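Engineer: fold the stuff below for me.
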Amino acid sequence: MLARGTMKNYYTTAAYLKEFVKHEFRRSDIYLSELDYSFIAKLENFLRRHQPENHQKKLENNGLMKHLERFRKIIRLAVKMDELDKYPSLYFN
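Structural biologist: Alright, predicted model coming up:
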């Protein structure tokens, strides 16, 4: 089981992912099979230029990289659970 603070961080990453998918694809969700290099590059670009609407500051590089790291862990879990055919290692050098 993960600590409460760790879960809070994953919820924040999930919120950024949902906001990205809504902004980029005009949908509420996408299939894991739609993940490709373009998706990850666009996600990174979105996080770099995204300005939160509430009182939060813009993401700095370290925070952005932590969100991408958590996203990578989620993808690895999807592969282990056979939800995704192959780990897109090409996308996460």
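Engineer: only C-alpha atoms for contact and neighbour calcs from this point on.
Structural biologist: OK.
Engineer: is F20 in a helix, a strand, or coil?
Structural biologist: helix (DSSP: H, G, I helix; E, B strand; the rest coil).
Engineer: next, the structure of the following sequence, for comparison with the previous one:
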Amino acid sequence: MAERKSLKYLIDYHKKTQSNILSNGTLAHYKTTEKYLMDFLSSVKKADDVYIEEIDYQFITEFEHYLRSFEPKDHQRPMSHNVVMKHMTRLRKMLNMATKLEWIPGNAFNRYAISYTKVDRGHLTELELQTIISKK
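Structural biologist: Purely as a prediction, here's the structure:
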């Protein structure tokens, strides 16, 4: 049997192999997802790592619940539905990579639906535009 790979190993491998492909902004988003995953492992699973074959549907739904109930300390609002879904999408992409590399036989995300809520952002008002223009 091949060597078992952990979630931290997968994250590091993804970072190493995708750093020349993904933009700096996208890599920063993956870093944020990694931070939430490590916090989730520590606070909910009481572990510092997990083997990727142990990431099942229950793990996925518990991580989603963790994100939805996360109380931010550095900004005012909790994560919106779409922000939670973006973190879930990034985890799914890393697990898809592990499946393609044959590190795991299948991805538990195959039974998990990712959905986004359409958001109408509207347009900036004249006052909002002037505020941006006058910002130092």
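Engineer: what's the TM-score here?
Structural biologist: Scored by TM-score structural alignment, normalised by the length of structure 1, the superposition of the two chains gives a TM-score of 0.90; 92 aligned residues with a CA RMSD of 1.3 Å.
Engineer: quick one: residues contacting whatever residue of structure 1 lines up with K100 of structure 2.
Structural biologist: Aligning on TM-score structural alignment places K100 of structure 2 opposite K80 in structure 1. By CA atoms under 8 Å, 6 or more residues apart in numbering, the contact set of K80 of structure 1 is empty.
Engineer: where's K80 of structure 1 relative to E19 of structure 1, distance?
Structural biologist: Relative to E19 of structure 1, K80 of structure 1 is positioned 26 Å away (CA to CA, to the nearest Å).
Engineer: cool, M1 of structure 1 as well?
Structural biologist: 27 Å.
Engineer: more neighbours, the two?
Structural biologist: The residue with more neighbours, out of M1 of structure 1 and E19, is E19; 18 against 5, by other CA atoms under 10 Å.
Engineer: what does the more buried one align to in structure 2?
Structural biologist: Taking TM-score structural alignment, the alignment pairs E19 of structure 1 with D39 from structure 2.
Engineer: ok, now H50 of structure 1?
Structural biologist: So H50 of structure 1 corresponds to F70, using TM-score structural alignment.
Engineer: what about R48 of structure 1, how many neighbours?
Structural biologist: Residues within reach of R48 of structure 1, counting by other CA under 10 Å, total 16.
Engineer: since that was my last question, I'll sign off now.
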